[in-house]
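In: Below are the sequence and a predicted model for it; my questions follow.
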Amino acid sequence: MTATRLLAAGAATLALAGCSDTCGNTEISRAASPDGRSEAVVFERDCGATTGSSAQVSVVDPGEIPEYVGNAFRSDGDAGHAGTKARSSSAVEAQWLSSGALVVRYASALRIFSKEPDVHGVRITYQPTEQR
């Protein structure tokens, strides 16, 4: 292998290593839809000390564990400006209204990044609540 090719291969390896996901998810709650075909998972995503954690929701197949960001709802506590209660596990909850309808309730102080209206055929509504 020539020196140029070796250098290019090394650079590509380093670039791909920088793409790894260093974040982790901690499940807070899980609720099965009435027909058992889907589950709503509320979880906290933490990407290290410099970013803080965020409350997220994914609609998944039964038993599936969300590995990345929430596919339905993503929020954070606005670097502490939302108050400690808004960053707690009680800041977000998901409840099935029917097999095709989910409601996500979240502390109004959270900073919202994504609220998807439909995930995998499930219609999702969102309700901000006062901090508890």
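Out: Arrived safely.
In: When you work out contacts or count neighbours from here on, use the C-alpha atoms and nothing else.
Out: Noted.
In: Could you check how many residues crowd around Ala9?
Out: By the other Cα atoms under 10 Å criterion, the neighbourhood of Ala9 contains 12 residues.
In: again with the one 3 residues further on
Out: Residues within reach of Ala12, counting by other Cα under 10 Å, total 11.
In: element containing it?
Out: Secondary structure here is read from DSSP states H and E; on that basis Ala12 sits in helix 3-17.
In: Which neighbouring elements make contact with the next helix or strand after that helix?
Out: Using DSSP H and E, the helix or strand that directly follows helix 3-17 along the chain is strand 24-32. In this structure, strand 24-32 packs against strand 39-46, strand 92-98, with contacts taken as 3 or more Cα pairs under 8 Å, 6 or more residues apart in numbering; DSSP states H and E.
In: ok, structure two:
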Amino acid sequence: MKISLLTLFIACGVGMSFSACVEPVCENQVLREISSPDGKKIATLFSRNCGATTSHVQVVKIRRSGTNFSGENPTTYIFTMRGEHKVDIRWLAGDQLQITRPQYADDIFHEVNVWDGSKISYAPK
């Protein structure tokens, strides 16, 4: 069976488009990472970019010390904000994280107040 070059290009193009729709390729760039004062947890602020058709998202997540960073699981995010705003993180105590973010909340679409016993507070700029 002889397949034309055009048929092959069309099939590959459709295959690549389908795979991009099923699982988008996202890039995570760590902007800041700090350990809690007791050394048990790590807070990470990162920028997530999933391509030209979506906005950049700034994300904060906390993980236990000794575990590797991964930005691939949205259920672990404690804060998400669309766009490239000025966001900062700092530990106030071993179980208290403060996230400083813009005062207006139009681009904020996820804020968690407690994560695994740690209290999270938000300080608008």
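Out: All right, it came through fine. All of these numbers come straight from a predicted model, not from anything done at the bench.
In: mind listing what the aligned residue in structure 2 for Ser108 of structure 1 touches?
Out: Applying TM-score structural alignment, one finds that Ser108 of structure 1 aligns to Gln103 in structure 2. With contacts defined as Cα atoms under 8 Å, 6 or more residues apart in numbering, the neighbours of Gln103 of structure 2 are 123-125.
In: Which of those residues are retained in structure 1?
Out: Here those are checked against structure 1 with both residues aligned by TM-score structural alignment, their matches' Cα atoms under 8 Å, and the contacts held in both are 124-125.
In: Name only those of the contacts of Gln103 of structure 2 that count as buried.
Out: Applying a neighbour-count criterion of 16 or more other Cα atoms under 10 Å, no member of the contacts of Gln103 of structure 2 counts as buried.
In: Filter the contacts of Gln103 of structure 2 down to the ones in helices?
Out: Secondary structure of the contacts of Gln103 of structure 2 is defined by DSSP state H; no position falls in helices.
In: In strands, which of the contacts of Gln103 of structure 2 appear?
Out: Taking DSSP state E, the ones among the contacts of Gln103 of structure 2 that sit in strands are 123-124.
In: I'd like a version of the contacts of Gln103 of structure 2 in TSV, one that adds distance to Glu33 of structure 2 as further columns.
Out: Rendered in TSV, the data for these read as follows (distance: Cα to Cα, whole Å):
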residue	distance to Glu33 of structure 2
Ala123	18
Pro124	20
Lys125	20
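In: so which of the contacts of Gln103 of structure 2 comes closest to Leu45 of structure 2?
Out: Proximity of the contacts of Gln103 of structure 2 to Leu45 of structure 2 was ranked by Cα to Cα; the top entry is Ala123 with 15.2 Å.
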